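Peer 1: What follows is a predicted structure for the sequence shown.
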Amino acid sequence: MTRHFQPACYIMASARNGTIYVGVTSDLPKRAYQHREGVADGFTQRHGCKMLVWFELHATMEHAILREKQLKAGSRKKKLALIESTNPQWRDLFAEVCA
């Protein structure tokens, strides 16, 4: 299957109001799968961040990286509010990005 380059900024979570991770990728379905399956060593594997709870697609990788930096510089409260604004049930959005 051929993937298309699609820059995205995203948030993974361990549970509702649990540990959260902000990341950036050019292939969101693949990256979210890696987090879910724990195949990538690092923060998300150690903290069980397996749920994709928020994402934003961008026209360029530069824009996605700028958004990631903006989110990482913000408070946890702002990140939680961002998730709640579009995903108040904290549903795992993995199926939506893989459809």
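Peer 2: Everything's here; your move.
Peer 1: CA only for contacts and neighbour counts going forward, please
Peer 2: Fine.
Peer 1: hmm, who's touching stretch 56-75?
Peer 2: Stretch 56-75 is contacted from outside by 6, 7, 8, 9, 10, 22, 23, 24, 25, 26, 79, using C-alpha atoms under 8 Å, 6 or more residues apart in numbering.
Peer 1: what residues are up against the third one?
Peer 2: For residue 8, the contact set (C-alpha under 8 Å, 6+ apart) comprises 24, 25, 26, 27, 28, 55, 56, 57, 58, 61, 64.
Peer 1: ok, and the closest non-adjacent residue to it?
Peer 2: Excluding the flanking residues, the one nearest residue 8 by C-alpha to C-alpha, 6 or more residues apart in numbering is residue 57, at 4.3 Å.
Peer 1: and that neighbour, how many residues sit next to it?
Peer 2: Residue 57 sits with 17 neighbouring residues when counted by other C-alpha atoms under 10 Å.
Peer 1: how close does it sit to residue 63?
Peer 2: 9 Å (C-alpha to C-alpha, to the nearest Å).
Peer 1: The structure to be compared is supplied as follows:
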Amino acid sequence: MLKGNYFVYIITNPGKRVLYTGLTNDLATRLQQHYANRGKRDTFAGRYYCYRLLYYERFSDVQQAIEREKEIKDLSRQKKEDLISAFNPQWKFLLP
């Protein structure tokens, strides 16, 4: 079992219309990658300009992070919005 820093995160586009859930072990670098990929049609986040961080959870166990990412991805849009609102009530764009 791998131990370290793992982040499950939700990003959005500047208009906050699209939500993307991901998993990484380096949140700052991953956000830079999303920003660099904006507008690129070969990835979901790039196609929809998702690079603004709204929500994240940190895990030390990679398996727990993977399971949590799957849980969040399976949530309805409303439940994702509720999760973000509980963590970040004003939906401010966060920095890692």
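Peer 2: Here it is on my side, so go on. Being a predicted model, the structure only gives us computed values, none of them experimental.
Peer 1: what's the farthest-apart pair in the contacts of residue 8 of the first structure?
Peer 2: Maximum pairwise distance among the contacts of residue 8 of the first structure (C-alpha to C-alpha): 14.0 Å, between 55 and 61.
Peer 1: just checking, residue 90 of the first structure touches residue 80?
Peer 2: No - shown here, residue 90 of the first structure and residue 80 do not form a contact pair, counting by C-alpha atoms under 8 Å, at 10.1 Å.
Peer 1: that older thread, in helices only, show me the contacts of stretch 56-75 of the first structure.
Peer 2: residue 79 (DSSP state H).
Peer 1: Tell me the buried residues within the contacts of stretch 56-75 of the first structure.
Peer 2: By neighbour count, with 16 or more other C-alpha atoms under 10 Å, these hold 6, 7, 8, 9, 10, 22, 23, 24, 25, 26, 79 as buried.
Peer 1: ok, the second one - contacts?
Peer 2: Put plainly, it is residue 7 of the first structure. Residues near residue 7 of the first structure by C-alpha under 8 Å, 6+ apart: 24, 25, 26, 27, 28, 57, 58, 59, 60, 61, 64.
Peer 1: Helices along the first structure, start to end?
Peer 2: 28-37, 43-47, 61-73, 76-86, 94-98.
Peer 1: quick one, the fourth one and helix 61-73 angle?
Peer 2: Relative orientation of helix 76-86 of the first structure with respect to helix 61-73: 120 degrees, computed using axes from the mean of the first three to the mean of the last three C-alpha atoms, to 10 degrees.
Peer 1: Check the burial of residue 79 of the second structure by counting its neighbours.
Peer 2: Residue 79 of the second structure has 12 neighbouring residues, counting by other C-alpha under 10 Å.
Peer 1: That one pairs with which position in the first structure?
Peer 2: When the first structure is aligned by TM-score structural alignment, residue 79 of the second structure is paired with residue 78.
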